[in-house]
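Asker: here is my input, please return the structure:
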Amino acid sequence: MGATAVTLGSGGAGGVFAPALFIGAMTGGTFGLIVHALFPVQTASAGAYATVGIGSFLSAATHAPLTGIFLLFEMTGNYKIIIPLMFASIIGTLVAKRLKADSIDTEELTQKGIRIHAGREVAIMSSVKVKDVLHGDIPTVHEHTTLYELIELMIEKERYHIPVINEKDEMVGIVSIQDVRPVMFDEDIKRIVRAVDIATEKVITLGPYDNLNTAMEKFSLKDIDEIPVVDVLYPRKVIGMVSRRDVISAYNKEVLKKQVH
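Answerer: Take a look at the predicted model:
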């Protein structure tokens, strides 16, 4: 038990089937010894409890109750044990799923970002990171930049979501084309209002190692088209931008790759 836990927990390779059988047998057998010693007339022998323990533990570990039920029935050939085996396997599976969504077979895949229970789209998007699609060379404006200069920059760079930074190059907000549209044609206002005055301060951000599924979920939060990508260690330092179009384009490329290969 200890060797199996250390090996699998440290990321090493090792089987789980035989350890699951052993742990289930020892747990069930120990419980059987105790209850049979206390109630010798009303209970079965420890061997029967060990058998049921194997089925229950195997079902819980794999989240597959039918596997445990049929395997143990074939091993014993005893139809009398099928009812308690069914109850134990189903209860074990329900408890295991409540404690952890993944089985011992799918846990490693989930840690790698592969969600086999999700649809094909989610699985593909979860395999691509934001850092692979972000635009690193993006324009930013100082918080004291006038609205006039900001609009000129948007037109020149053809970027309609621009992060606003302070003297320390820390993002203090973001300005979108929707923010400037109400005063776009008011020349007097454009030369007075500063970027920080109209910037959205509560900015939704992404990290470079977030996957595209996370990005799409954040795009849907406020129906936005672009999100700043910030440094992992310095969450107010902008390292790029990613757009909804970038995510969809990356998804289409991944689908095409899988179809070709």
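
Asker: contacts, neighbours, all on C-alpha from now
Answerer: Noted.

Asker: tell me which element residue 34 falls in.
Answerer: helix 17-38 (DSSP states H and E).

Asker: does anything pack onto that helix? Which helices or strands?
Answerer: Judged by 3 or more C-alpha pairs under 8 Å, 6 or more residues apart in numbering; DSSP states H and E, the packing partners of helix 17-38 are helix 46-62.

Asker: next structured bit after the helix it packs on?
Answerer: Next in sequence after helix 46-62, counting helices and strands by DSSP H and E, comes helix 65-76.

Asker: which outside residues touch the next helix-or-strand element following that following helix?
Answerer: Going down the chain from helix 65-76, the next helix or strand is helix 82-99, by DSSP H and E. Where contact means C-alpha atoms under 8 Å, 6 or more residues apart in numbering, the residues beyond helix 82-99 that reach it are 52-53, 55-61, 63-66, 68-69, 73, 103.

Asker: buried ones in helix 82-99?
Answerer: Within helix 82-99, the residues scored as buried using 16 or more other C-alpha atoms under 10 Å are 82, 84, 85, 86, 88, 89, 90, 91, 92, 93, 96, 97.

Asker: tell me the spacing between the fourth one and residue 99.
Answerer: The reference is to residue 86. Distance, residue 86 to residue 99, by C-alpha to C-alpha, to the nearest Å: 20 Å.

Asker: surely residue 169 is within a strand?
Answerer: No. With DSSP: H, G, I helix; E, B strand; the rest coil as the criterion, residue 169 is located in coil rather than a strand.

Asker: quick one: residues contacting it.
Answerer: Contacts for residue 169 (C-alpha under 8 Å, 6+ apart) come out as residue 237.

Asker: now the strands: where do they sit in the stretch 151-261 of the chain?
Answerer: Using DSSP state E, counting those that start in this stretch, the strands of the stretch 151-261 of the chain run over 161-165, 171-176, 226-230, 238-243.

Asker: sequence B follows; please return its structure for comparison with A:
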Amino acid sequence: IGAMTGGSFRALSTVLLPGLTGPRGSYALVGLGAFLAATTHAPLTAIFLLFEMTQSYAVAIPALITTILSLMIASRLEPESIDTLGLTAEGKSLHAPADRLVLERIPVATVYRREFEAIREHQPLPEILRLVRQSRSATFPVVGGADQLVGVLSFAALRTLVLEEKLDPHLEARDLCDPPALTLTPDDGLGEAFRRMEAEGLEDVPVVDPANRRRLLGMLSRADLIAAYNRTVATLGATSIPDWLRTVEPQWADRYRVMSIEVPQRWVGRTLREIDCRARYGVAVLAVHPPGQQDERGYELPDPDRPLEPGDVLVLAGTAEGLRLARAA
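Answerer: Next up, the predicted model:
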């Protein structure tokens, strides 16, 4: 099809511009490359294939122009290539959905529980069993002085221990707990936290201070992650980002808020990577609305290396104090 289209274009150019028309074969090859790039969404493959077939640099410039134009038009007509169209029809997409990408930008700090039931390292076994019996938690952090994380004690391990015939009542929590298989920090993203918890098969994970990995700050459970994911799907999946910003509750979690602001003057010309909002202000940039785009689809995922422009609108998520500092920047 591409070769026939290229040859037909050559016949047309012979009538309109007879003095500038090249050989029929070159038009057919360029048309072939354009069609290949459009259907596979792989322009480099088409360009290298044409060069291998011709061994001539003369075809490079026409091939570059036609493959790029054909890819732009094909992407507008159909976002999927001929290789991924069948998978998309079966519900298998190679592109990460928007809710998952947003989860990557939501830090653990907005979700983890700061109030939790901990066991002191010197607590004897009878007191531990009494605490576990009265609690609904399945995993308990064992802490020492100054909330230093000693280990983790799970309900499953205790259940196995209780079934033993000879049980020493003088056993203490530090003798029964296991070293934590995984710890998270408040700066970790929810997407990364979910993948690591799934890999380790954990239901609850301690959240520690990044400056002192033994200082316990709270606990993050699989239920917390699922709840955050469901909120993201409910808000971003059903509505556009502008509608979400108009209707979402001011407080996502206990301290978590979402708001949109126009890019501060001091940020203009700088990239998000240079500004480092999460480290400096404790907020995450969920989306950016470039200037000059009025429709709701103008919101896009932030490119950390794109310099911010006057008129850019940023969708920020974080604590009320962090958002206040970001607005005052």
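
Asker: quick one: which of the buried residues of helix 82-99 of the first structure is nearest residue 140 of the first structure?
Answerer: Nearest to residue 140 of the first structure, judged by C-alpha to C-alpha, of the buried residues of helix 82-99 of the first structure is residue 97 at 47.1 Å.

Asker: in which helix or strand does residue 71 of the second structure reside?
Answerer: Using DSSP H and E, residue 71 of the second structure falls in helix 60-77.

Asker: tell me, the helix or strand following that helix lands on which residues of the first structure?
Answerer: Next along the chain after helix 60-77 of the second structure, taking DSSP H and E as the criterion, comes helix 85-89. Under TM-score structural alignment, the alignment places helix 85-89 of the second structure onto no residue of the first structure.

Asker: the helix holding residue 34 of the first structure maps to which residues in the second structure?
Answerer: Under TM-score structural alignment, helix 17-38 of the first structure corresponds to no residues of the second structure.

Asker: what comes up buried for that helix?
Answerer: 19-33, 35-36.

Asker: what's the answer for stretch 242-250 of the first structure, then?
Answerer: For stretch 242-250 of the first structure, the neighbour count (16+ other C-alpha under 10 Å) marks 242, 243, 244, 246, 247, 250 as buried.

Asker: isn't the first one up against residue 134?
Answerer: The one in question is residue 242 of the first structure. Yes. Using C-alpha atoms under 8 Å, residue 242 of the first structure makes contact with residue 134 at a distance of 4.7 Å.

Asker: residues shared between the contacts of these two?
Answerer: Common contacts of residue 242 of the first structure and residue 134 (C-alpha under 8 Å, 6+ apart): residue 229.

Asker: farthest-separated two in the buried residues of helix 82-99 of the first structure?
Answerer: Between any two of the buried residues of helix 82-99 of the first structure (C-alpha to C-alpha), the greatest distance is 22.3 Å, for 82 and 97.

Asker: where in the first structure does stretch 212-225 of the second structure fall?
Answerer: Against the first structure, stretch 212-225 of the second structure falls on residues 234-247 (TM-score structural alignment).

Asker: now do the end-to-end distance for the matching stretch.
Answerer: End-to-end distance for stretch 234-247 of the first structure: 24 Å, by C-alpha to C-alpha.

Asker: same question for stretch 37-49 of the second structure.
Answerer: End-to-end distance of stretch 37-49 of the second structure: 11 Å, with C-alpha to C-alpha as the criterion.

Asker: what's the matching residue for residue 99 of the first structure over in the second structure?
Answerer: In the second structure, nothing lines up with residue 99 of the first structure, judged by TM-score structural alignment.

Asker: and residue 99 of the first structure, how close does it get to residue 205 of the first structure?
Answerer: Taking C-alpha to C-alpha, one finds residue 99 of the first structure at 31 Å from residue 205 of the first structure.

Asker: returning to that earlier point: in JSON lines: the strands of the stretch 151-261 of the first structure, plus distance to residue 197 of the first structure.
Answerer: Shown next, in JSON lines, are those (distance: least, C-alpha to C-alpha, whole Å):
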{"stretch": "strand 161-165", "distance to residue 197 of the first structure": "10"}
{"stretch": "strand 171-176", "distance to residue 197 of the first structure": "10"}
{"stretch": "strand 226-230", "distance to residue 197 of the first structure": "19"}
{"stretch": "strand 238-243", "distance to residue 197 of the first structure": "20"}
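
Asker: ok, and the closest non-adjacent residue to residue 189 of the second structure?
Answerer: Excluding the flanking residues, the one nearest residue 189 of the second structure by C-alpha to C-alpha, 6 or more residues apart in numbering is residue 107, at 4.4 Å.

Asker: wait, doesn't residue 323 of the second structure sit right on residue 285?
Answerer: No. With contacts counted by C-alpha under 8 Å, residue 323 of the second structure stays clear of residue 285, the gap being 10.7 Å.

Asker: what sits against residue 285 of the second structure?
Answerer: So residue 285 of the second structure contacts 105, 277, 302, 314, 315, 316, 317 (C-alpha under 8 Å, 6+ apart).

Asker: can you report how many residues lie near residue 46 of the first structure?
Answerer: If you count neighbours by other C-alpha atoms under 10 Å, residue 46 of the first structure ends up with 20.

Asker: hmm, I typed the wrong one, I wanted residue 286 of the second structure.
Answerer: Here the number of neighbours of residue 286 of the second structure (other C-alpha under 10 Å) works out to 23.
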